[in-house]
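Colleague: Sequence first, predicted coordinates after that:
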Amino acid sequence: MRVNDLLKLIPEETFRDLAVETKVDVQVKKLSGELMFKLILFSMLHSNKLSLRVMETYLQSAKFRSFTHYDILDGKYNSLRDRICTINAEYFEKMFETIFGIYNKVLKEEKSLSKVDSTYVALATKLFSIGMKNGTGDKRHVKYSIILKGSLPSKAKAHTEQSYVSEHLALGDLIASDNGLKNNIVVFDRGLQTRNRFDQFSVDKKFFIGRANKNIRCKIIEDRVLPSKPQKSTLRITSDKTGYLINQDEKKTKNQYRILKGVIDATGEAFCFVTNIIDEDAYQIAAWYKERWEIEVFFKFIKQHLNAKHLVSRNTNGIKVMLYMTMILAILIIAYKKLNKIASYKIAKLKFELELEQEAIKTIVLYCGGDPQKAKHLFDSG
């Protein structure tokens, strides 16, 4: 699927409808929500290190004007800075969630497993005063907590408050806020251990698989029969029990949970999983947990190729806007990569960018009274 066809899957009225819903353009004359969306997306795609100066330059370029079909665009560095700092971030959050819904269906990943985790972006304290401290050193951090459903990000939050250093809070709040996880499975690492959260997930019918401490405390109700090890399994289950978890106050959970223990074949490392999925095969649960590594690959992708480790705005609102725009661009590139069976993220991003550039050239040719079809061979991708 070509980029132009991919982008057409987003209904044109989406921008207008969400602008009205979020009031993003109230008392704004020039830099509308739709224009800022397209400018940030375009600038992210075409720049290895995005900045407000870069965005200002692209805004005035013929390439961007042909992309947006606007004849005259005007906006200076300080206007862009102020707009990003004050624009309603909810507009971009809803755009992100809408676009995820579209491409989640296109890729047929509606029933896919979800993975949740966090990553950090650091900046020197003298440059960034609002971030959280994480460990030693003279740096402040922004924490990005993200849910990856199938291959696409479905939910994202940016945290600068110190309390959100705790994954119990960051990941727990994110899972709790995602109604799309009801009757679906989410996996996470050992950062989330709170028993109250587990009980709430169970009440909400959100099934989870988490990495647990090997000495997890539990009042055992049932010691289950161990299944035969599948031939392709890279680990061995040594214990499968069901019972009530015990918290730090010596109180047991309201719901029963399943504790799986085992050993990884290659390293001999012991592991322990906790889950509220009671009836599924133990090795299937282990296989689902193994998919958690996909979110680590995703973090590497957005940091290396979408420059997510660089903060364009150091304002809380601006950080949220840029996070949602990064998620949107990631969705587009990943969908393009999968639909066109491209192996590399780097090549997928490059081809996406080149195709978008070709569309801009075609528009300019049409403006000049020409016919792009006469040079069709130049635009056919190999």
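Modeller: Yep, it's here.
Colleague: C-alpha from now on. contacts and neighbour counts both.
Modeller: Noted.
Colleague: The residue nearest in space to the middle of the chain in helix, strand or coil?
Modeller: Using Cα atoms, centre = their mean, the residue of the chain that lies closest to the mean C-alpha position is residue 153, 3.3 Å off. State at residue 153, reduced to three classes by DSSP: H, G, I helix; E, B strand; the rest coil: strand.
Colleague: With residue 296 instead?
Modeller: helix.
Colleague: same question, residue 256
Modeller: strand.
Colleague: residue contacts, the residue nearest to the centre of the chain?
Modeller: Counting by Cα atoms under 8 Å, 6 or more residues apart in numbering, residue 153 makes contact with 100, 146, 147, 327, 330, 331.
Colleague: One more pass at 7 Å, please.
Modeller: Neighbouring residues of residue 153 by Cα atoms under 7 Å, 6 or more residues apart in numbering: 146, 147, 327, 331.
Colleague: Check residue 113 too.
Modeller: 149, 150, 185, 186.
Colleague: Looking at those, which are in helices?
Modeller: With helices defined by DSSP state H, no entry of these lies inside them.
Colleague: between those, which is nearest residue 372?
Modeller: Residue 372 lies nearest to residue 150 out of the contacts of residue 113, by Cα to Cα, at 37.8 Å.
Colleague: Leaving out sequence neighbours, find the closest residue to that closest one.
Modeller: residue 112 (4.8 Å; Cα to Cα, 6 or more residues apart in numbering).
Colleague: Assign the one you found to helix, strand or coil.
Modeller: Classification of residue 112 by three-state DSSP places it in coil.
Colleague: dropping in the other structure now:
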Amino acid sequence: MNTGKTLFAQLMDFLPWSTFARIVSRYDGDRAARVLPCTEQFRAMAFAQLTYRESLRDIEACLSAQAHKLYHIGFRQPVHRSTLADANEIRDWRMYADFAHRLIAQARRLYAGDSLGVDLKEAVYALDSTTIDLCLSVFPWAHFRTSKAAVKMHTRLDLRGNSPSFIHVSNGKMHDVRVLDRLVPEAGAIYVMDRAYVDFARLHALHQAGAFFVTRAKSNLRAHRVYSAPADRDAGIIADQTIALDGARTRHECPIHLRRIRFKDPETGKTLVFLTNQTSLPAATVCDLYKARWQVDLFFKWIKQHLRIKRFYGTSENAVKTQIWIAVSVYVLVAIVRKRLNLEPSLYTMLQVVSVSVFEKLPIQSAFLPGACGFDAAMENNQLNLFTD
């Protein structure tokens, strides 16, 4: 690694810029861009994410303070807030969405060998969404409720490495289950979902594609028992049954037999009922898979805590989605760097170090050596530990 480069420049070197250039060309993103091309727009927004900038004025002021270093990190000219605001307003956000998905694919390959915590070779995905609240008077295009605006980030999290494998940003009104229509099911994979995704026609489509699902049963489920397997009550398994749906509509939407597992959590005493089309796994493993679904909730909490996706630099739909997708790209980039360089610190620690060292000229590996960052381990233990090995 070139020690003459700033930490920010070294991080940017891990991005596939040739791929980015092809995506920009496809959308004609640099048309009439005389001052701030898409690469510099991305760098400016990535800088804002890494250093926790609050506004466009904040971005401009901080970059201006390091004007003599801008050329060396990829900026040909000073970044003005009005120019950056215009770029976020008019340049197609889909460029950054496509680029984020390329980075996601790269991260998935790097984390493919990570432990799942459950003895399985199959891919396991957790599906969920998070709502980002907005002000209706400022973001009228994101109408959610009578007096509220919001956008939703629907995510399929690969539980190997806890990296997102699919993200869709919609307005707040889009129901979670509709994202299943946008997914291409992966044969043999297991999809873990909560009750918001219980739509038997869509679940049957997953089954027909050769995929498996694990979800919670709704309280009004109409079904009858076909067969009961032995249940391990010592492990909290109250019942392990094969069932057929009885609802006039659901039995036609999902004509196959399903597996119903009734589990009593020994820690909370709460009884949970799971539905799945996976019949070969032990009942306890199915319960463990659903427990692992909570990793996606930790993922949402983490990115809301550490990335700038709750305060936006623009008010248009294009500006908001541009910021969200670049934030996702930054998150995935740091995860890629951590894996490629076999770094020990968590993503939380890495982001904290980068936030105060972006213009420091030191090898990227040395910045994250134990003790080099100066963070107390006790401080990190109070943070979400989703991304520690």
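Modeller: Arrived safely. It should be emphasised that the depicted structure is a prediction, and the values quoted were computed from it without experimental measurement.
Colleague: Which one of the contacts of residue 113 of structure 1 is nearest to residue 167 of structure 1?
Modeller: Nearest member of the contacts of residue 113 of structure 1 to residue 167 of structure 1, counting by Cα to Cα, is residue 186, at 15.0 Å.
Colleague: so what corresponds to that closest one in structure 2?
Modeller: Under the alignment (TM-score structural alignment), residue 186 of structure 1 pairs with residue 191 in structure 2.
Colleague: Go ahead and confirm that match touches residue 214.
Modeller: Yes - between residue 191 of structure 2 and residue 214 there is a contact at 6.2 Å, judged by Cα atoms under 7 Å.
Colleague: on that earlier part again, which of the contacts of residue 153 of structure 1 are retained in structure 2?
Modeller: Mapping the contacts of residue 153 of structure 1 onto structure 2 (both residues aligned by TM-score structural alignment, their matches' Cα atoms under 7 Å) leaves 146, 147 still in contact.
Colleague: Can you report how many residues lie near the match of residue 186 of structure 1?
Modeller: Here the number of neighbours of residue 191 of structure 2 (other Cα atoms under 10 Å) works out to 26.
Colleague: For it, give its distance to residue 268 of structure 2.
Modeller: From residue 191 of structure 2 across to residue 268 of structure 2, the span is 25 Å (Cα to Cα, to the nearest Å).
Colleague: before we move on, back to that, okay, and which of the contacts of residue 113 of structure 1 map to strands?
Modeller: Of the positions in these, 149, 185, 186 sit in strands, assigned by DSSP state E.
Colleague: who touches whichever strand or helix holds residue 319 of structure 2?
Modeller: Using DSSP states H and E, residue 319 of structure 2 sits within helix 317-340. Residues from elsewhere that reach helix 317-340 of structure 2 (Cα under 7 Å, 6+ apart): 45-46, 49, 88-89, 92-93, 96-97, 100, 103-104, 107, 110, 141, 307-309, 312, 314, 347.
Colleague: Now which of those residues would you call buried?
Modeller: For these, a burial check counting by 16 or more other Cα atoms under 10 Å picks out 45-46, 49, 88-89, 92-93, 96-97, 100, 103-104, 107, 307-309, 312, 314, 347.
Colleague: Would you mind finding the match for residue 275 of structure 2 in structure 1?
Modeller: In structure 1, residue 275 of structure 2 lands on residue 274 (TM-score structural alignment).
Colleague: again with residue 163 of structure 2
Modeller: Looks like residue 163 of structure 2 aligns to residue 152 there (TM-score structural alignment).
Colleague: That match: neighbouring residues, count only.
Modeller: Residue 152 of structure 1 has 25 nearby residues by other Cα under 10 Å.
Colleague: contacting residues for it?
Modeller: residue 331.
Colleague: now swap in residue 146 of structure 1 and tell me
Modeller: Residue 146 of structure 1 is in contact with 116, 117, 118, 153, 155, 156, 157, counting by Cα under 7 Å, 6+ apart.
Colleague: so it sits in a helix?
Modeller: No - under the criterion used here (three-state DSSP), residue 146 of structure 1 is strand, not part of a helix.
Colleague: Quick check: the gap between it and residue 286 of structure 1.
Modeller: Noted for residue 146 of structure 1: a distance of 22 Å to residue 286 of structure 1, by Cα to Cα.
Colleague: check which helix or strand covers the equivalent of residue 350 of structure 2 over in structure 1.
Modeller: Residue 350 of structure 2 maps onto residue 348 in structure 1, with residues paired by TM-score structural alignment. For residue 348 of structure 1, the host element (DSSP H and E) is helix 345-367.
Colleague: buried ones in that helix?
Modeller: In terms of neighbour count (16+ other Cα under 10 Å), helix 345-367 of structure 1 has its buried residues at 345-346, 348-364.
Colleague: do stretch 118-125 of structure 1 as well
Modeller: 118, 119, 120, 121, 122, 123, 125.
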